[in-house]
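Participant: Here is a sequence together with a model predicted from it:
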Amino acid sequence: MRCIAAFVLLHCASAFVAPTASTRRSHVQLHAAAVIEPAKDVPKLLEKQRATVDALKGVAPDFSEVALLRFALAFPTQSEAATALKETLAWRSGAGSEIVAKAGAAYKEAFATGKWNNDPVREGAPHAKTINQYITEKNILTMSTAEGDLVYVIRASLIDDTKMMRQVSVAQLTEFLLYVKEIHALVADARSARTGRLCTVVFANDISGISQIPDRKFSQALTQSSEQYEKLYPSLAGATMIMNLPFVLQAFVGLFTPLFPQSLQDRLKFVPAPYLGKLKDLTPLAGGASRKVFLGELKRLLKK
C-alpha cells in the first residue's frame, strides 16, 4: 500500500510536454467549451474575496490577482492567508529564487513566438541534462482539458527511479520538481486571468505495472517537494486520480486514504481507466486521436 502512496506523490513531476492546442485557444473558445461553474468563476470569486485579495496585495504587490485569489481561497482567515503568503515570498526570494528565475525565463522563452515551444522549459529545468533521461513522454505527459485545466498523466512503473537516483541527489530532484510546480503555476494563472475560469492541475496517476516500493531517495525527494505544494501553490491542485488499481487491492481502498497527506485526501479518486491501462506507454497521448480518446475517458471519470 505504501508503494502506491509513494508513487502517487509523483504528481510533483512533469515531462514538460507542450500543452494541447487548448493552451493556445482564444478567450472565447475556452469559454465555449463549458459554462463556468461558480467555484471556478474568477470575477465572482474575486468579488467575494475582494477584501482579502486587497489586503494580500499589500503583502505581495507583484503577485497577480489570480495568484492572490488562490491564497484567499485556501485559508479560512485573512491572517492565515497573509502568513502563508509571507512564507511563500520568503522562499521565492531566498531558497527558491534560482528556481523561480529559471522557470520565469523558460516560460517567457516558450511563448517568444506567440506559440508554445516546450524545448526551453524542458531544457531549462534544474539538472535537466540528467533527469530528462528518465522523465520522458513514455512515462509523464502534460496536456489540457477543453475547459482549460492542466492535466498530467503519470505511468510511474516506467520510471527507472533507482538508476536515476544513482546520478542525482535528493536535493537536485527536489529542485527539479519545484521548478515544475512553478511552471504549472505560471501557465495556470495566466490562463485563469485570460479566460475568467480558475484553472487547476488534474493528476492522473496510472499505477499499471507497479510491483515494488520506489527507491528510498526518490521517495524522499517526492515527499519533500509534495509537502511544499499546498504551501507554495495553494488552490492550484485539482483532482488526484489513482487509475487502474490492481483488482486484488481494490477491496483495500479505504486503507489507502490515510497514507496520503490530509490536503490530498479530499481530492482523491480511485478509478479504472481501461483505455489508458491498455497503452504500452504514454507516447500515443502526445497528440492526435489517442489523446482525444483519453481526455474523453478522463472527463467521464472526473464526473464520478
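Facilitator: Received, thanks. Numbering: from 1, shown residues only.

Participant: okay, CA-based contacts and neighbour counts for the rest of this
Facilitator: Noted.

Participant: What segments of the stretch 151-300 of the chain are strands?
Facilitator: 201-206, 237-243, 268-271 (DSSP state E, counting those that start in this stretch).

Participant: Could you say which of those strands is packed most deeply?
Facilitator: When you average the neighbours per residue for each of those (mean count of other CA atoms under 10 Å), strand 201-206 leads with a mean of 25.

Participant: which residues are contacting that one?
Facilitator: For strand 201-206, the external contacting residues (CA atoms under 8 Å, 6 or more residues apart in numbering) are 8, 10-11, 149-156, 184, 188, 236-244, 276-277.

Participant: another structure for you, compare them:
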Amino acid sequence: AKFTKFKMKTAHMLLLLLLWSVNPINAFVGQGRNALRARLPMARMSSQGRSLIQMMAANVPYKVNVESLLKNNRARIDSLAQVSPDVPELTLLRFALAFPNRDEAASALSEALAWRQGEGRSIVDAATEAVAKAVAGGGWDNEVVRLAAPHASTINQYISPKNILTLATAEGDLVYVIRASLIKDKELMSKVTVQQMANFFAYVKEVHSIVADARSERTGRLCSVIFANDITGVRAIPDPKFSEALTSSSKQYEKLYPSLAGPTMIVNLPFVLQAFVGLIKPLFPKTVQDRLKFRSAPFLAGLKELTPLTTSDKTRDSFLAEVKRIESM
C-alpha cells in the first residue's frame, strides 16, 4: 500500500512537471552574441487536466519556410484577414496553422484581439515598448525587458537568469531554459497573487511572440520557442498557487499565441521519475508526444545555475550544441 501510494505521488509529480514543461512561462531572451538584432515586425495587432492537454495538440510546422507556408495557406489567411484588417500576415499564418478549421481559427483570433485591446492591453503595450528599447542599440538589453514586467520589483527577486532564461539559435529559434529547482516558488507566491503571477507570465509570452515574429521576418523561416526544462535538483512538485498561475496562463497560450511552441525537451530527469514516463506520456495527444523528448543533458546538468549561458560565449555555444544534438535524436 505504501509503495502504491509512493507510485501515485511520483506519477502526479511527473505529470505536473510535464504540464509545466510543455507550456512556456516566464523567460526573457538572454544577452550575448545570439541576442535579437532584427528590427521589430511591422504593426502588430493593437480551461487543468485534459482540456489543457488538448489545447497543446496542434501539429504546427517547425523550421518551415514562411513563404511556402503563406502560399499553401493563402485561402485561410485571406479569410482570417476579414476578422480585422490590421492583423499582420505572419500572425494570421500562425492562427491558420494552429486550428483545424477556419471557424475555430477566426474565433481564437477574435478572442485574442479582444484580450489585446481590453484586459491585456497594458501587458501588450509594456512588452512592445520594452522590446523596442531593448533593441534600440542594435543588440539586446535584457534588463530593460525584465524591469518593465508586471510586478517586476517583487517577482524579479525570484525569477532571474540564474533559473530561467531564453537564448537564440543561429537558425532563429528561441531556446527557453528553466531549472525549476532554483525557483523558490512557495516564497514567491507568498509575495504576489495568482493573478499577478499570471500577468507576469503573459507579459513574457508577449515578449517571446514579438521576438519570434521579428526573427521569422528576418530569417524567412517560421521561428518557434524550443523548451528545455532541466529537472536537475527537483525534489517536490510546484507550489499549488504557482501551479495555479501556470495553469491559468497556459490555458490562454494556444489561443493568444498559436504556432509559437516548438519541441519540448525534459532533461536530466531523476532515475526515480524515469520509470513513470511510460505511464504519463500516453496521456498526451500524439502531436504533443512527438514534441516531447526525455533526454540527458550532461553539460546543462553540470552548471550550478544558468547565468553562464548568458555571460560566456563558449558555455552558450556548448549548450546550444547539446540542444541541437537532443533535437536530432
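Facilitator: All right, it came through fine. Because the structure is predicted, anything quoted here is derived from the model rather than measured.

Participant: Overlay them and tell me the TM-score.
Facilitator: TM-score of the superposed chains, computed with TM-score structural alignment, normalised by the length of the first structure, equals 0.91; 295 aligned residues with a CA RMSD of 2.1 Å.

Participant: out of the strands of the stretch 151-300 of the first structure, which comes closest to Leu173 of the first structure?
Facilitator: Closest of the strands of the stretch 151-300 of the first structure to Leu173 of the first structure is strand 201-206, at 19.2 Å (criterion: CA to CA).

Participant: Provide the aligned range in the second structure for that closest one.
Facilitator: The alignment of strand 201-206 of the first structure onto the second structure (TM-score structural alignment) spans residues 225-230.

Participant: what does stretch 153-166 of the first structure give?
Facilitator: Under TM-score structural alignment, the match for stretch 153-166 of the first structure is residues 177-190.

Participant: Output the strands of the stretch 151-300 of the first structure in JSON lines, with distance to Pro61 of the first structure appended to each entry.
Facilitator: JSON lines is the format used below for those (distance: least, CA to CA, whole Å):
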{"stretch": "strand 201-206", "distance to Pro61 of the first structure": "25"}
{"stretch": "strand 237-243", "distance to Pro61 of the first structure": "24"}
{"stretch": "strand 268-271", "distance to Pro61 of the first structure": "34"}
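
Participant: Nearest to Ile4 of the first structure, out of those?
Facilitator: Here strand 237-243 is closest among the strands of the stretch 151-300 of the first structure (CA to CA), at 8.9 Å.

Participant: Give me the residues contacting that closest one.
Facilitator: In contact with strand 237-243 of the first structure (CA under 8 Å, 6+ apart) are residues 8, 200-208, 230, 264, 267-273, 302.

Participant: Distance-wise, check the equivalent of Met241 of the first structure over in the second structure relative to Glu143 of the second structure.
Facilitator: Matched by TM-score structural alignment, Met241 of the first structure corresponds to Met265 in the second structure. Distance of Met265 of the second structure to Glu143 of the second structure, computed by CA to CA, to the nearest Å: 27 Å.

Participant: One more: Phe201 of the second structure?
Facilitator: From Phe201 of the second structure to Glu143 of the second structure the distance is 17 Å (CA to CA).

Participant: Looking at those two, which one has more neighbours?
Facilitator: Neighbour count, other CA atoms under 10 Å: between Phe201 of the second structure and Glu143, Phe201 has more, with 24 against 13.

Participant: ok, the counterpart of that one in the first structure - contacts?
Facilitator: In the first structure, Phe201 of the second structure lines up with Leu177, judged by TM-score structural alignment. Going by CA under 8 Å, 6+ apart, Leu177 of the first structure touches 12-14, 222, 225.

Participant: do Lys138 of the first structure as well
Facilitator: Counting by CA under 8 Å, 6+ apart, Lys138 of the first structure touches 155, 158, 281-283.

Participant: same thing but at 7 Å, please
Facilitator: Contacts for Lys138 of the first structure (CA atoms under 7 Å, 6 or more residues apart in numbering) come out as 281-283.

Participant: Next, it: secondary structure please.
Facilitator: Classification of Lys138 of the first structure by DSSP: H, G, I helix; E, B strand; the rest coil places it in coil.

Participant: can you check the one 4 residues further on too?
Facilitator: Using three-state DSSP, the structure places Thr142 of the first structure in strand.

Participant: Counterpart of it over in the second structure?
Facilitator: Residue pairing (TM-score structural alignment): Thr142 of the first structure is matched to Thr166 of the second structure.

Participant: Its match: neighbour count?
Facilitator: Neighbour tally, Thr166 of the second structure, other CA under 10 Å: 25.

Participant: Same check on Lys217 of the first structure?
Facilitator: Lys217 of the first structure has 19 nearby residues by other CA under 10 Å.
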